[in-house]
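[1] Can you look at this prediction? I've put the sequence above it.
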Amino acid sequence: MSLDGTTTQFKHVSYLWDEATAASMAGDEVALLIYRSNLLGADLRLTNYGGGNTSCKAMAKDPLTGEPVEVMWVKGSGGDLGTLKKSGLAALYVDRLRSLKNIYRGIQHEDEMVELFNHCIYDLSSKAPSIDTPLHGFLPFKHIDHLHPDAAIAIAAAKDGKRITEELFGGTIGWVPWQKPGFDLGLQLKQCLDENPGIRGIMLGSHGLFTWGDTAYESYINTLEVIERCAAYLEEHTGRTKPVFGGAKIQSLEPEARKKQAAALAPVLRGFCSSYQKMVGHFTDDARVLEFINSKDLDRLAPLGTSCPDHFLRTKISPLVLNLAPDADLGNVAALKEGLKPLFEAYRQMYADYYNACKHPNSPAMRDPNPVVILYPGVGMFTFAKDKQTARVAAEFYINAINVMKGAEAVSEYTSLPRQEAFNIEYWLLEEAKLQRMPKPKALTGKIALVTGSAGGIGKAIAKKFAEEGAVVVINDNDAQRLGTATEDFNRLFGKDGFAAEVLDVTDAASIRKAYDTAALAFGGVDIVVNCAGLSISKPLEEHTEKDWDLLYDVLVKGQFLVTQQGIEIMRKQGTGGDVLNIVSKNALVSGPNNAGYGSAKAAQLHLSRLNAAELGKDHIRVNVVNPDAVISDSKIWAGAWAEGRAKAYGVTVEELPAYYAKRTLLNEIIVPEDIANACFAFVGGLLNKATGNVLNVDGGVAMAFVR
């Protein structure tokens, strides 16, 4: 039901309000605020991840006087509407907040007002108030939505956006020209309302939309109706008088060819983008991206950058557009790097010039000058950031920016933020303070690891340890069902941005290539390769078959060789070094009965590791070995015949094996998968960056296995 009592059919936004759910919250305005916020945040057409803010005002009892006071609950700094909870809200006394205008010294001093928000806090467990707090505080409405919908920003960023807004809404939506968010903008919103009583919202030039209502539902439906009208207007005009983005200049490759090119190129791009710090990548060939990057207007629009501050903060001043043909031969890596190097150097110089031209005496030092967004016409878009989630969100924001450019160009002419205004946002001291408050990165943040055999046992423990320490991981197994179970576990523990999964047979070069392509497309490449996949066969020499022998050497030796060979190809493309860890065995050093095939294959793995270490040092790729022994927990190796064979060799029962293995160690300890994972982390966690060719025994102490 719309505000005028008629039924509105929504085409461009999602109507998600459930009357029964809302009725269960009747009288609890804060609960209704959270409910409304979650609904708005669930539709990316309404606002971006982490973008926008909502509020409500209601009466509450003052804890000091016991008297009723008006309190405003508003989304706090750094939150996300789609996942907002009460802990993500800031609660402030309305009268105290509004009284700050009495001591406001003007726009040159408005940053100092942020600290004063703390004197207005009602709930001491509040989230820190955001810079947008006064934008809600000075408006009188009970419920307010501030969103960044593409359809509204397209009009707000159009050259004659003010005229379009007035005509489209018949004067019922106000207009406030671009102004950096803050105290002054809050006062401007109040002035706009005072000068235009009865309006249902305000369009912020180049920025976004404010809408409101006296109830949570009224605010929600008002917001949807305004955005729906904007979107319908854009749809009506798109392509009507001129082709979208000037029409197509080139054609895209077919989907599989796009993926192949992107997987081949991503590690090279990641290497360039990681010249200051390790970056994780994201790739998309979304149809909206392809329409833009294949267009005649790409060269005109891309350098302009974005308009909405939320877009700009995550995508940088402008993207880097590659000058590669869609079907370019990417096989000659040296020539490819040589061809791309000038593009990255020019981008870094452009960014430095932008910084130097716009900086203030108290501006923070220049940050990483590498691009965040890289456009490859005919193929797709790459984004690079400190972690996968940030890279993915940057891609989503640039798609929002594309939508804005498309809409603005359809009805008028797109305009971006002036460079100085963009700089003032990017290097805002308040934004810098927010960055400084962020938690210190974990040891493996920015690293990408592929661990073979990681659906269970030792491999799974290693992948989990690396993910816990900040890495993104590619889990894999030749058992699809087992991999499915592991995928559920990793999704629950680390979310979709923490890992990728791929069925992998280490004896099949094509299967290995597919897994590395997954790593490149999902994250941009690979930094750590752990060869952990394995199997065991324990038989007396006379019972060993040729099939047994071939299987052991194919999986353990050939598998380690092939996985390492393809992994270092990617590491060399990146040019940032890397780690190869080989999970071998105590049996590589110790001779025992009924173990000719397995023991000799493990010895081959160990010496292959030494050979690789000697060869790859020049590439700053370290190769090290962890030797476990008797890791029985969650391991397929110990199922069935292997356990029976080892028990028979030692004259004990299968049930007695764990105690037997522990008793023969110097420390009398049972070894578990997590022990091996900790040893692997010791090699890659940053303290042993100058160590290669080493063997670390994690066996409880088996004297016969001492390396020296």
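    Okay, I see it.

[2] When you work out contacts or count neighbours from here on, use the C-alpha atoms and nothing else.
    Fine.

[3] Can you give me the distance of the most far-flung residue of the chain relative to its centre to Asp297?
    What lies farthest from the middle of the chain is Glu542; by C-alpha atoms, centre = their mean that is 54.8 Å. Remark: distance between Glu542 and Asp297 (C-alpha to C-alpha, to the nearest Å) = 74 Å.

[4] Same check on Trp212?
    Trp212 sits 37 Å away from Asp297, taking C-alpha to C-alpha as the criterion.

[5] Those two: who's more crowded?
    For Trp212 versus Asp297, neighbours defined as other C-alpha atoms under 10 Å are more numerous around Trp212 (29 against 16).

[6] Can you point out the helix or strand that includes that one?
    Secondary structure from DSSP states H and E places Trp212 in strand 208-213.

[7] right, and the helix or strand after that strand?
    Counting by DSSP H and E, what follows strand 208-213 is helix 216-237.

[8] the inter-axis angle of that following helix versus strand 208-213?
    For helix 216-237 against strand 208-213, the angle by axes from the mean of the first three to the mean of the last three C-alpha atoms, to 10 degrees is 140 degrees.

[9] Which residues are in contact with Asn312?
    Residue 312: Phe, not Asn. Residues in contact with Phe312 (C-alpha atoms under 8 Å, 6 or more residues apart in numbering) are Gly305, Thr306, Ala422, Glu426.

[10] and the residue farthest from the centre of the chain, helix, strand or coil?
    Following DSSP: H, G, I helix; E, B strand; the rest coil, Glu542 is assigned to helix.

[11] any idea how far it lies from Gly651?
    As for Glu542, its distance to Gly651 is 19 Å (criterion: C-alpha to C-alpha).

[12] Below is structure B, check it against A:
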Amino acid sequence: MTNTPAEPRPQTTALPSLWDDARAATMTEPEKLLYRSNLLGSDKRITNYGGGNTSAKVMERDPLTGQMVEVLWVKGSGGDVGSIRMDGFSTLYMDKLRALKGVYRGVEFEDEMVGYLPHCTFNLNPRAASIDTPLHAYVPKNHVDHMHPDAIIAIAAAKNSRALTQQIFGSEIGWLPWKKPGYELGLWLEDFCLKNPEAKGVVLESHGLFTWDDDAKTCYQTTLRIINQAMEWFATETTGKTIFGGQKHASLREDDRRAVAARLMPAIRGMVSGAQHMVGHFDDQPAVLDFVNAAGMAPLAALGTSCPDHFLRTKIRPLVVDFDPALNNIDAVLAGLPAQVAAYRADYAAYYDRCKHPDSPPLRDPNAVVYLVPGVGMITFAKDKATARISGEFYVNAINVMRGASTVSDYCGLPEQEAFDIEYWLLEEAKLQRMPKPKALAGRVAFVTGGAGGIGSATAERFLQEGACVMLADIDATALEAVKANLASRFGADMVRVVQMDVTDEAQVTAAYAQTALAFGGLDILVSNAGIASSAPIEETSLALWNKNMDILSTGYFLVSREAFKCFRTQGIGGSVVFVASKNGLAASPNAAAYCTAKAAEIHLARCLALEGAEAGIRVNVVNPDAVLRGSKIWSGEWLDQRASTYGKDKEGLEEMYRQRSMLKRSVLPEDIAEGAYFFASDLSAKSTGNILNVDAGNVQAFTR
């Protein structure tokens, strides 16, 4: 492997104003709030996913009294400003929010104020108000933005944060010391505004930026202007300066980085998937490589993140993997990973014990979320793909903050006790407890061959409905992309990946599993479904036709299963293999010797694998379809003509013939096979292996006993 320097980072460009006066002219004030929010959330330099919030104070007609009253519209709990819609805002009576001051008992009791917020609800709005509501309510301006721009947090996380704020912004932007979000901080903001009526905003230490105005557009433009001012200042101040203490490692080439990550991710996934299956994400963008290759990476990472929104997603600090890109010591790293992971867990448990309160929630998952690999990049693991990706994005935000703060000053992570009090905040725990129960396949990763066909795509859809991530493999790239586009549009792009692959090509199969490890971290389910069908009398069956059936339906199933077993054993958390075979593997058919024999070999391979995999918790089962015509690529070519000829039917009559041939007189559809595959892939069949499930509407010749 060749070591090469990290790619240069893209140059910083100013945030452009996207405000369209013509479009905004027709909007109500709440609609302008939505417009402003979506514009701000469209650029991750302004705020991270789910971070920040916006508000507007609007005169509305009270539905009971008919009188005009002042109403606070503010982003509700758990929303994202970039994707929020009108129903994502809470609405509260301002007079009632002001009345809360009369029941506030002091900072020791500020959490109880959240319980009063529902009493302030306007117009029976069901959207729960967030903890940041008082921060917006008590700023005496109609429009308020609270954002988490990296450039501002770099100022907020610097040792001399207050002096830097004054130096960069003068009196236009104030500064407040660290305070956990909540009612008390809302009062602090109000006090600052009243004492500094000319100020346009404030930097919150270790947290972010507040800006305000009485006009929606001006508020938006002020937010952009202040962030751009900070970005420009950092661009000037950091030019020519050493970043992160200088470079210690050189990046591996891209293919080599991905090869290392593909080996690391299943091993890590197995170690961190004890309580629930985790999904991984890999990131080797230039900003990440700059950091993981730096001499100052380890000490900076140990300080932890600063912004509360960051470490709620990333934990307070990452795990630095002991990889040396110059030595490419991946085997030694894999051997030492269990000890590294155990040490991280012990350190996290000690952090919990040092900081916990009598009423703290129980210790949560002690495993790292972020794994930094010198010369390679960053790996993140979370309960689903979107969360893993977003956690990585948050740590990139943290990297940008550390870059800025450590270059112009000393970077300061949030004090440990403050970090704990945010992470184990009872209000955050209550939010976690309200989350819906995970779906049956949440956190599971499935690999489906023949994924562009009727059975493969139906199986993928069934798994996606239950929360699984799916890698679809097929030799037909065009059909594969069409299926991907369809499924991604309905289940989200995070959940679906595709790889063009010939199941008979050993190198392609191995590469496809590496891509799956990179995409999702590992594997839990293999549905081996790629297939062909042929029909010819034995004396007309060529050796090439015989070998083609054996290559795809026997050797192909062997190759994809072998690679799945390797991944399952690396992870050590079991797995499920489902072969989509055929009734013809059990019941002979005329003029189909090659196909029937290959399918019989496939079924017997499954039995052998069930024996080998049981001790490792790897289950292997078979679904046997029959006559699945609709959506099947097998039935679109010569096979359809051949079977029609064999049975003396035309194409239109063949499906009816198969239906009438079955004992139940019913057609078998791709969705029926998908249901059988889901049964064997899920915990519904946790105690089943070596089984055959016929989904053929009944065929006595295919009875397994």
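    Okay, I see it. These numbers were taken from a predicted model, which means no experiment stands behind them.

[13] top of the contacts of Phe312 of the first structure by neighbour count?
    Result: Thr306 is most packed of those (other C-alpha under 10 Å), 32 neighbours.

[14] three-state assignment of that one?
    Following three-state DSSP, Thr306 of the first structure is assigned to coil.

[15] and Asp634 of the first structure, that's in a strand?
    No. Asp634 of the first structure: not assigned to a strand; according to three-state DSSP it is coil.

[16] Leaving out sequence neighbours, find the closest residue to it.
    Gly457 (4.6 Å; C-alpha to C-alpha, 6 or more residues apart in numbering).

[17] try Thr380 of the second structure
    Val370 (4.6 Å).

[18] residues touching the aligned partner of that neighbour in the first structure, list them.
    Following TM-score structural alignment, the counterpart assigned to Val370 of the second structure within the first structure is Val373. Taking C-alpha under 8 Å, 6+ apart, we find Val373 of the first structure in contact with Thr315, Lys316, Ser318, Pro319, Leu320, Met381, Phe382, Thr383, Phe384, Ala394, Ala395, Tyr398.

[19] show me where the stretch 501-650 of the first structure has strands.
    528-531, 578-583, 621-628 (DSSP state E, counting those that start in this stretch).

[20] Throw the ones you listed into a markdown table and include distance to Glu254 of the first structure and mean neighbour count, thanks.
    As requested, the strands of the stretch 501-650 of the first structure are exported to a markdown table (distance: least, C-alpha to C-alpha, whole Å; neighbours: other C-alpha atoms under 10 Å):
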| stretch | distance to Glu254 of the first structure | mean neighbour count |
| --- | --- | --- |
| strand 528-531 | 31 | 26 |
| strand 578-583 | 33 | 26 |
| strand 621-628 | 35 | 26 |
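
[21] of those, which approaches Leu269 of the first structure most closely?
    Nearest to Leu269 of the first structure among the strands of the stretch 501-650 of the first structure is strand 578-583 (16.2 Å), distances taken as C-alpha to C-alpha.

[22] Just list what that closest one packs against, helices and strands only.
    strand 528-531, helix 559-574, helix 596-616, strand 621-628 (3 or more C-alpha pairs under 8 Å, 6 or more residues apart in numbering; DSSP states H and E).

[23] After superposing both structures, state the mean offset of the longest one relative to the second structure.
    After superposition onto the second structure, helix 596-616 of the first structure sits on average 0.6 Å from its aligned residues (mean C-alpha distance after the TM-score superposition for the first structure).

[24] so where is that helix in the second structure?
    Helix 596-616 of the first structure corresponds to residues 593-613 in the second structure, going by TM-score structural alignment.

[25] and the matching stretch, which residues are buried?
    For stretch 593-613 of the second structure, burial by neighbour count (16 or more other C-alpha atoms under 10 Å) applies to 593-607, 609-610, 613.

[26] re earlier: so what does the residue farthest from the centre of the first structure match up with in the second structure?
    Residue pairing (TM-score structural alignment): Glu542 of the first structure is matched to Glu539 of the second structure.

[27] Show me the contact partners of the match of helix 596-616 of the first structure.
    By C-alpha under 8 Å, 6+ apart, stretch 593-613 of the second structure touches 533-538, 541, 545-546, 549-550, 553-554, 557-558, 565, 579, 581-582, 584-589, 618-622, 689-690.

[28] likewise stretch 682-699 of the first structure?
    Under C-alpha under 8 Å, 6+ apart, the answer for stretch 682-699 of the first structure is 443-444, 528, 579, 586, 609-610, 613-614, 617, 622-630, 665, 671, 675-676, 679, 705-707.

[29] Give the aligned equivalent of Glu466 of the second structure in the first structure.
    Structural alignment (TM-score structural alignment) places Glu466 of the second structure against Glu469 in the first structure.

[30] from memory that match sits against Lys447, does it?
    No. Judged on C-alpha atoms under 8 Å, Glu469 of the first structure makes no contact with Lys447 at a distance of 9.7 Å.

[31] more crowded one of the two?
    Lys447 (25 against 17).

[32] Make sure the more buried one is actually in contact with Val526.
    Yes. Checked against C-alpha under 8 Å, the pair Lys447 of the first structure and Val526 is within contact range at 7.4 Å.

[33] Can you tell me which of the contacts of stretch 593-613 of the second structure are classed as buried?
    By neighbour count, with 16+ other C-alpha under 10 Å, these hold 533-536, 541, 545-546, 549-550, 553-554, 557-558, 565, 579, 581-582, 584-586, 588, 618-622, 689-690 as buried.

[34] What is the neighbour count of Thr445 of the first structure?
    21.

[35] Tell me the counterpart of it in the second structure.
    Match for Thr445 of the first structure (TM-score structural alignment): Ala442.

[36] same check, this time on Pro658 of the first structure
    Using TM-score structural alignment, Pro658 of the first structure sits opposite Glu655 in the second structure.

[37] got the contact list for its match?
    Residues near Glu655 of the second structure by C-alpha under 8 Å, 6+ apart: Ala627, Leu629, Ser667.

[38] which parts of stretch 217-235 of the second structure are buried?
    Per 16+ other C-alpha under 10 Å, stretch 217-235 of the second structure contains these buried residues: 217, 219-231, 234-235.

[39] nearest to His146 of the second structure, of the residues you listed?
    Once C-alpha to C-alpha is applied, the member of these that ends up nearest His146 of the second structure is Thr223, at 8.8 Å.

[40] Skipping its backbone neighbours, what lies nearest that closest one in space?
    Thr211 (6.0 Å).

[41] okay but that neighbour is in contact with Thr218, surely?
    No. Contact status for Thr211 of the second structure versus Thr218: not in contact, 10.1 Å apart, counting by C-alpha under 8 Å.

[42] My impression was that Lys141 of the second structure belongs to a strand - is that right?
    No. Read with three-state DSSP, Lys141 of the second structure is coil and lies in no strand.

[43] No further queries at this time; thank you.
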